[in-house]
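Peer 1: predicted model follows, preceded by the sequence.
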Amino acid sequence: MTTRISRKKAILAIIVLLALIGIVFFAYAIIRSKENPDVTAAFIEEHMTNDNGTIATYLKPASSENPDIVAGREALSESLGLWMQHAVLSGDRARFDDSAQLLTTYFLHNGQETYIRWKLRPDGQSEVTTNALGDDLRILDALLKAYKLWDQDEYLQLAKEIGSTLQASAQTQGYFVDYHDFERNASAAVLSLVYADISALREMQNNGILSRQKYEQYQDLLSHMPSDGIFYPKTYQIGSGQYEYDASVNLIDQLIVGIHLAEMDHPPKELIQFLKGEFRKNQQLAGRYNRKTRKPDAAYESPAVYGLAIILASKTNDLPWARELHDRMIQFRGQDPAYPGGYVFDGNTHAFDNLFPLLAETLLEPTVK
């Protein structure tokens, strides 16, 4: 009888031990998924990729009613550029080559001028004849860094073709501008400061695509840019030479401009101080702020905002703050169990709310191992 009881106890102990091991393993898997940026890349590949390989802008399909406004599963050159930058940062040559193939197959218009269409339909066809400067420069940055990393001449040659078109057509009074309509041969008269991508412009100058004088022109544009004490202007008006502010400040724009400044070794100290204060006080950052009151102008939080704030913190060597921001950012990941690794809310998400966090985590990952 005693032997039978002892045997039952032993079996029960084994069952309990196995259950505990299972719980520990499950908890470890959850923790790893929270810390591993590959889960977001896997979400993008599984759920945000169209049949032709292009990255959809939104998770949910929707019809486009205006060719100038993105909808549903349409693909943006912005998303392609971010995906290419992630491939370079993570050293994933296969992913980069696939992206470069998408660029040349679908986005690149090869006619009298070689330019990148800023938007495609889900099937890869395009109804637009304009580029988007910021997206072009992001793609150029990725191509030139990939050339440096893998020594592939075709990356450099493609970058030179795109850069040559930008210089020939997408300028107004000697400045790159937001877009050029290649069908109407008309350019914008404004340069949004988020598009003054100093990293890309530096790579262009280093590879003989842009003159040193032109590169320094954009350095001067940013270094002499005014500030209202915290926030930066939205645009530079080419004709008047005036900088203009938005009344309601989009924090994504501010952070990208701040990253450009950090790339020049001119960190945006007042902006960072303000954001740290906001985060310390509220344990969150709002998506928009009223420029005059400095109060949140929107109730939402954006994973893209946190991703960009992490990138800015990393580039200013403020790793403790980067990790605090990271802890807040990943609270929004995987909330919808149908889409593990994704930043999905109410069954939908925007590509950049996954791509910017992915870039941020890839940049931060070596520092948290």
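Peer 2: Ah, there it is. Given the structure is predicted, the values throughout are model-derived calculations rather than measurements. Numbering: from 1, shown residues only.
Peer 1: when you work out contacts or count neighbours from here on, use the C-alpha atoms and nothing else.
Peer 2: Fine.
Peer 1: and Thr114, what does it touch?
Peer 2: Contact analysis of Thr114 by C-alpha atoms under 8 Å, 6 or more residues apart in numbering lists 108, 161-162, 165.
Peer 1: from those residues, which ones fall inside helices?
Peer 2: Mapping these onto helices (DSSP state H) picks out 161-162, 165.
Peer 1: just the buried ones among those residues, please.
Peer 2: 162, 165 (16 or more other C-alpha atoms under 10 Å).
Peer 1: rewinding a little: looking at the contacts of Thr114, which is nearest Asp151?
Peer 2: The shortest approach to Asp151 among the contacts of Thr114 belongs to Glu161, at 17.5 Å (C-alpha to C-alpha).
Peer 1: pasting the second one now:
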Amino acid sequence: MIKRRYLLCSSVVLFLLLTACQADGSTAKRLDAKNVKHSYGEQLQVTQNRDILYQFITKKLTGSYGVYTNLLETDQTSEAATGHEVLSESAGLLMRYYALTGQKERFDEQWQLVKQTFDLSTGFSYRYSPKLQKKFTLNASVDDLRIIRALAEASLMFHTDGYKAELEAYGKRFYQNNIANDQLYDFYDETYKMRNTFITLCYIDTLSLKLLEVPKANKSNLESNMLKIAKEGYLSDEFPFYQTRYDYKTRAYQSENINTVESLLTILNLAEVGQQKDASIQFVKEQVKAGTLVGQYSVEGKPLNDVRSTAIYAMAAILGSIIGDKELYETSIQRMNEFQILDQQSPIYGGFGDTQVQQAYSFDNLMALLALAN
């Protein structure tokens, strides 16, 4: 069990990160000290939910190379990651959890595993298949930025400069490969030495971009460009979510349908720098309270399914923590915990998944873990 005295809520870390970023003259909105909250997870006494979830993740959902993409194994030959393949996404989420909860030894173990499993010369591989012994030779900028953020959070939490050299080195590498003409791209492919032509809006992690050690003028232009793209992807006050991607060649936004996880991540990223829309927050609060925040919508805001996933409510809770809205946090956690498996005879006890087919996905479980620690 995590000792209470080690806990540091994400809003405190955000305050410290933003304060540090102010030194370079960035345009980020500084969080006022009065908005720094204590950990809502501690206040609401959900540590038991978190403890059994952590045990499920580390004892059942984890192997030699990291957290499984899914508890249910496959032959690992699909186009998308499946089964006991591991993702740098999962590794970065776990690194952030260990940093935010003050677990230095476990953070260091996870960081070493990340470097052994995912490190390429140009970034962190987004995916590794143990069965095929295959490290995919492209990264995902959102995942690399999450790892970079975790190093910064660890440096603040553990009061050490030990991670700063690595933070600088990996930040420079990221800047060289995933950024061009002061624009962020989804991925860099090491094999073909190429980027894609667009940016997925939920990849625009402005606060993490501020951590990159790059020339001040370039950094300012990059932050300004990407924040503008994210903000102008806003759909409408009637349906206050965000477009899916922005194509640099056509200079146009593109969305087939709106995935809630992606739009929530965009809102989270904007909230971290004080740029969230009030209409977005209100919409999320109303839908969470009613239990009707579903997985996908049309561009006009029509629900396209009735999927109420763990990750959606976890992200809504984290949003509540970021903006200091305890009611949103509490309601979201209550909705999320409705899905937690509490049957001690189940192989998924403590986790979030489908007991009938024995599936449990890394993203759902790790986002829930982060939410319970916020």
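Peer 2: Yep, it's here. Model, not experiment: these values are computed from the prediction.
Peer 1: now the TM-score, please.
Peer 2: Taking TM-score structural alignment, normalised by the length of the first structure as the basis, the two superposed chains have a TM-score of 0.81; 325 aligned residues with a C-alpha RMSD of 2.4 Å.
Peer 1: if we can go back for a sec, for the contacts of Thr114 of the first structure, give me CSV that also has distance to Thr235 of the first structure.
Peer 2: Listed next are those as CSV, based on distance: C-alpha to C-alpha, whole Å:
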residue, distance to Thr235 of the first structure
Leu108, 27
Glu161, 27
Ile162, 24
Thr165, 23
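Peer 1: ok, so of the residues you listed, who is nearest Gln335 of the first structure?
Peer 2: Of all those, Gln335 of the first structure sits closest to Leu108, with 36.2 Å by C-alpha to C-alpha.
Peer 1: what residue of the second structure matches up with that closest one?
Peer 2: Under the alignment (TM-score structural alignment), Leu108 of the first structure pairs with Asp119 of the second structure.
Peer 1: wait, doesn't its match sit right on Ser125?
Peer 2: Yes. Counting by C-alpha atoms under 8 Å, Asp119 of the second structure touches Ser125, with 6.2 Å between them.
Peer 1: strands of the stretch 51-200 of the second structure, start to end?
Peer 2: Secondary structure of the stretch 51-200 of the second structure (DSSP state E, counting those that start in this stretch): strands located at 62-63, 66-67, 86-87, 127-129, 134-135, 179-180, 183-184, 188-189, 194-195, 198-200.
Peer 1: please identify the most buried of those.
Peer 2: Highest mean neighbour count of the strands of the stretch 51-200 of the second structure: strand 86-87, a mean of 28 (counted as mean count of other C-alpha atoms under 10 Å).
Peer 1: elements contacting that one?
Peer 2: strand 66-67, strand 127-129 (3 or more C-alpha pairs under 8 Å, 6 or more residues apart in numbering; DSSP states H and E).
Peer 1: now distance to Tyr242 of the second structure too, for these, in JSON lines please.
Peer 2: Listed next are these as JSON lines, based on distance: least, C-alpha to C-alpha, whole Å:
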{"stretch": "strand 66-67", "distance to Tyr242 of the second structure": "30"}
{"stretch": "strand 127-129", "distance to Tyr242 of the second structure": "27"}
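Peer 1: out of those, nearest to Asn365 of the second structure?
Peer 2: Among those, strand 66-67 comes nearest to Asn365 of the second structure, with 10.0 Å by C-alpha to C-alpha.
Peer 1: mean deviation of that closest one from the first structure?
Peer 2: When the first structure is overlaid, strand 66-67 of the second structure sits 0.9 Å from its aligned residues on average, using mean C-alpha distance after the TM-score superposition for the first structure.
Peer 1: which residue numbers in the first structure go with that strand?
Peer 2: Strand 66-67 of the second structure maps onto residues 54-55 of the first structure, going by TM-score structural alignment.
Peer 1: mind putting the strands of the stretch 51-200 of the second structure into a markdown table with distance to Pro303 of the second structure?
Peer 2: As requested, these are exported to a markdown table (distance: least, C-alpha to C-alpha, whole Å):
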| stretch | distance to Pro303 of the second structure |
| --- | --- |
| strand 62-63 | 34 |
| strand 66-67 | 31 |
| strand 86-87 | 29 |
| strand 127-129 | 31 |
| strand 134-135 | 37 |
| strand 179-180 | 35 |
| strand 183-184 | 30 |
| strand 188-189 | 34 |
| strand 194-195 | 33 |
| strand 198-200 | 21 |
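Peer 1: tell me the counterpart of Arg366 of the first structure in the second structure.
Peer 2: I think there's a mix-up here, since residue 366 of the first structure is Pro and not Arg. For Pro366 of the first structure, there is no aligned position in the second structure, judged by TM-score structural alignment.
Peer 1: distance from the chain centre to whichever helix or strand Pro366 of the first structure is part of, please.
Peer 2: Using DSSP states H and E, Pro366 of the first structure maps to helix 352-368. Distance, stretch centre to chain centre, for helix 352-368 of the first structure: 9 Å (C-alpha atoms, centre = their mean, to the nearest Å).
Peer 1: what is it packed up against?
Peer 2: Helix 352-368 of the first structure sits against helix 38-47, helix 77-89, helix 303-315, helix 319-329, with contacts defined as 3+ C-alpha pairs under 8 Å, 6+ apart.
Peer 1: those: which one's closest to Gly347 of the first structure?
Peer 2: Of all those, helix 38-47 sits nearest to Gly347 of the first structure, with 11.6 Å by C-alpha to C-alpha.
Peer 1: the closest one vs the second structure, average offset?
Peer 2: Average distance, helix 38-47 of the first structure versus aligned residues of the second structure after superposition (mean C-alpha distance after the TM-score superposition for the first structure): 1.0 Å.
Peer 1: I'd like to know which elements that helix is packed against.
Peer 2: Under the contact criterion of 3+ C-alpha pairs under 8 Å, 6+ apart, helix 38-47 of the first structure touches helix 352-368.
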